[in-house]
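[1] Next one to model:
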Amino acid sequence: MGQARAGWIAGTVAGVLVAAGAITYAVAEDGGSGVEPPAADSADAGFARDMAVHHQQAVEMSYIVRDRTDDADVRRLAYDIAQTQANQRGMMLGWLDLWGLPKVSSKPPMSWMDMGDMPSKGKGSLMPGMATDSEMEKLGRLNGEQAEIFFLQLMTAHHQGGIHMAEGCVERCSVGVEKQLARGMVQGQESDIRLMADMLEDRGATAEPDA
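    The predicted structure is shown next:
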């Protein structure tokens, strides 16, 4: 890796860490302003826990496809998604620590959105848009354009589910900075979906995987 590229990556990571620290500090300030931290069964806690899990799969998918293709555009998108969602995941887990709340709940995923009994789309699918175990395994077996297309299809569905969850937080969460992050997720993932639609079209594919 050249020094210029290494410096750019270091600068980007440093900027991400500064932003994460600022938002985490703002949440801490909310907690220190006389307002009680959210309850363990609140939408704030539920969103932070569930979206952290949701984001983790997006990070995993992104790193899988980066090893399965040489396409610069797909690799760049995957890197951006992995860095963004790993950073946001760290924020949400940090908030749970600040609030003194567990990172795992005894309630089913999505209970905070009254979707605890939602039917999963298959084994391994815990929340809206998440890939199943078999889909993750399939992605790991594909190469080249096939891997690119399947990744873009899976990530489009993943983002659509993430947007649904983030909009739920905007409606239900009470911590201002968390609602702000959720709004940013909606905007960022809608932008990604538009980009991925163009990338799929370039490859003669649509967002729906072949049966």
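
[2] make it CA atoms for all contacts and neighbour counts henceforth
    OK.

[3] Just the terminal-to-terminal distance for stretch 104-123.
    Using C-alpha to C-alpha, to the nearest Å, the end-to-end distance of stretch 104-123 comes to 20 Å.

[4] May I see the buried residues of that stretch?
    108, 109, 110, 111, 112, 113 (16 or more other C-alpha atoms under 10 Å).

[5] now the other sequence, so there's something to compare against:
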Amino acid sequence: MTGPTGLTRTHWAAITAVVLALLFAGAATVASAGGGEDAKSLAPTATSADAGFARDMAVHHQQAVEMSFIVRDRTQDDEVRRLAYDIANTQANQRGMMLGWLDLWGLPKVSADSEPMAWMQKDEHGAHAGHSAGQQAEDGSLMPGMASRVDLERLGKAGGKQAEIEYLQLMISHHNGGITMAEGCVKRCTVDTERSLAQGMVDAQRSEVGLMVDLLRKRGAAART
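    Presented below is the predicted three-dimensional model:
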């Protein structure tokens, strides 16, 4: 996809890949210098917002990658296929970064002791957050904006223009949910690199939401409310 928006997504994916390489290079340097245990002692705890965001957003991103591969095989539209590739590539790279951080911190990638979004359940005053964090929706979705089992089945059965509309509508909701989560990390996380990545997600996904709204309009459809 050409134009400023396409270049932004491509550059973001490239920058993410570079940061990922630097992250693991830095981790290797710390380990080789004998500072691995010191690094872990300064790492976030398993119940921290840093760890919770990394675990939950890795799952959130994985579904975006899955949906993008589904629509790639359900349409021949070059514009939508390029968008799906950009989203899959970017979010797969970011997912790798977050799982890498959990490894670096010596923390599990899956926590049986906490429900999804538990790290966003309380605000600074200890009150419960506004939406149903930590609770699974009746439609089977786990986190804000995630597609339900029914949604994924419908996308997998659609084809052509209908598949494009289904994908764009689902991905807009998915991005909006991801933005909410990323904003939560910007507010609550303590690791500067992770907060920077989260802010990058907010900026990039807002831009892509605008693009997807335009693509829906071209197809005589609109985002779901």
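
[6] For the buried residues of stretch 104-123 of structure 1, work out which two are farthest apart.
    108 and 113 (10.7 Å; C-alpha to C-alpha).

[7] Can you classify the residue nearest to the spatial centre of structure 2 as helix, strand or coil?
    Closest residue to the average C-alpha location of structure 2: residue 61 at 3.7 Å, with C-alpha atoms, centre = their mean. At residue 61 of structure 2 the chain is in helix, as set by DSSP: H, G, I helix; E, B strand; the rest coil.

[8] counterpart of it in structure 1?
    Using TM-score structural alignment, the equivalent of residue 61 of structure 2 in structure 1 is residue 55.

[9] that older thread, shouldn't the residue nearest to the centre of structure 2 be in contact with residue 97?
    No: in this structure, residue 61 of structure 2 is not within contact of residue 97 by C-alpha atoms under 8 Å, at 11.5 Å.

[10] Can you check which part of structure 2 stretch 163-179 of structure 1 sits on?
    Going by TM-score structural alignment: stretch 163-179 of structure 1 matches residues 179-195.

[11] Which position in structure 2 pairs with residue 22 of structure 1?
    Per TM-score structural alignment, residue 22 of structure 1 is aligned with residue 22.

[12] Find the helix or strand that that match is a member of.
    Using DSSP states H and E, residue 22 of structure 2 sits within helix 4-32.

[13] Who are the packing partners of that helix?
    helix 78-105, helix 192-218 (3 or more C-alpha pairs under 8 Å, 6 or more residues apart in numbering; DSSP states H and E).

[14] Which SSE is immediately downstream of it?
    Next along from helix 4-32 of structure 2, by DSSP H and E: helix 36-41.

[15] Next up, the contacts around residue 51 of structure 1.
    Shown in contact with residue 51 of structure 1 (C-alpha atoms under 8 Å, 6 or more residues apart in numbering): 89, 162, 165.

[16] Run through the residues that contact residue 79 of structure 1.
    Residue 79 of structure 1 neighbours (C-alpha under 8 Å, 6+ apart): 62, 63, 66.
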